[in-house]
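Undergrad: Quick check, what structure comes out for this input:
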Amino acid sequence: MPHHHINYLEIPVKNVAKTKTFFKQVFGWQFQDYGSQYSCFLDVGISGGFFESDTVFTTENGAPLIVLYSSSLEQTQSRVTEYGGQISKAIFTFPGGRRFQFLDTNGNEYAVWSE
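TA: Modelled structure (predicted):
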């Protein structure tokens, strides 16, 4: 394992089961459960997991923004809303591509980008 690389990401969520359903439906993620209050996401670019907490993270409250990649931005944006997510910033351009930001079913904010 490379020394001093980001190795793992833990994300607070209000409901682990509901979060797993959302990310599986929208992004096709798979999970490994460790009890009812913790689940690791598998093969998504970085290792990590969801843990139950009342904490909500958004850029407005100073949290880092977790950015996912999509080769079909409009389709991914549609899937986010179809499965209960809420768009917090509609698709916009930035140097290097386009992206949108959304709140998952817990109210946590993420972004999705494409070229």
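
Undergrad: Please make it C-alpha for all contacts and neighbour counts, starting now.
TA: OK.

Undergrad: List the buried residues of stretch 27-39.
TA: For stretch 27-39, the neighbour count (16 or more other C-alpha atoms under 10 Å) marks 31, 38, 39 as buried.

Undergrad: To compare against the first, here's the next sequence to fold:
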Amino acid sequence: MTEHEKLNYVEFPSSDLQSTKLFFEKAFGWSFIDYGPEYTAFSGQGLDGGFFKANLYSSTSNGAALLIFFSSNLENTLLKVTDAGGRIVKPIFSFPGGRRFHFTEPSGNEFAVWSGVGA
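TA: Sure, this is the predicted structure:
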């Protein structure tokens, strides 16, 4: 159910929609619906969203917000990300409350994955 005044959707640029889709399909099991040649959407991933064709990317180095996945097995998720073609930009590190790593997908968008203490 869509909630009033709550975050509902996120959009990212992608210079190569096909590579971006293949990465998320392989690493996280996502599925996509294409809306023409320059937009693809995903749903059921905690926050629905899409990727639009653009020669831009979302990165914390240029001030973009960072979307963070949760994992109950951080090392296993890191292997899935690299096996799918993701590039680790910050290896696993500890922070108060857990551990995490940052990665980029084939179009350069930066994401992170975290796991709680003891997970």
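
Undergrad: How much space separates the residue nearest to residue 91 of structure 1 when sequence neighbours are not counted from residue 13 of structure 1?
TA: The shortest distance from residue 91 of structure 1 to any non-neighbouring residue, by C-alpha to C-alpha, 6 or more residues apart in numbering, is to residue 100 (4.3 Å). Residue 100 of structure 1 is 21 Å from residue 13 of structure 1, where distance means C-alpha to C-alpha, to the nearest Å.

Undergrad: Going along the chain, name the helices of structure 1.
TA: With DSSP state H, the ranges of helices along structure 1 come out as 16-27, 73-82.

Undergrad: For the ones you listed, could you give me a markdown table that also reports distance to residue 61 of structure 1?
TA: Converted to a markdown table, these look like this (distance: least, C-alpha to C-alpha, whole Å):
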| stretch | distance to residue 61 of structure 1 |
| --- | --- |
| helix 16-27 | 21 |
| helix 73-82 | 22 |
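
Undergrad: picking that back up, who has more neighbours, residue 100 and residue 13 of structure 1?
TA: Using other C-alpha atoms under 10 Å as the criterion, residue 100 of structure 1 and residue 13 rank with residue 13 on top: 25 against 21.

Undergrad: List the contacts of that one.
TA: Contacts for residue 13 of structure 1 (C-alpha atoms under 8 Å, 6 or more residues apart in numbering) come out as 19, 50, 51, 52, 53, 54, 55, 56, 106, 108.

Undergrad: just checking, the first one touches residue 106?
TA: This points to residue 19 of structure 1. Yes - in this structure residue 19 of structure 1 lies within contact range of residue 106 using C-alpha atoms under 8 Å: 7.3 Å.

Undergrad: count of residues packed around the equivalent of residue 80 of structure 2 over in structure 1?
TA: The equivalent of residue 80 of structure 2 in structure 1 is residue 79 (alignment by TM-score structural alignment). Counted with other C-alpha under 10 Å, the neighbours of residue 79 of structure 1 add up to 16.
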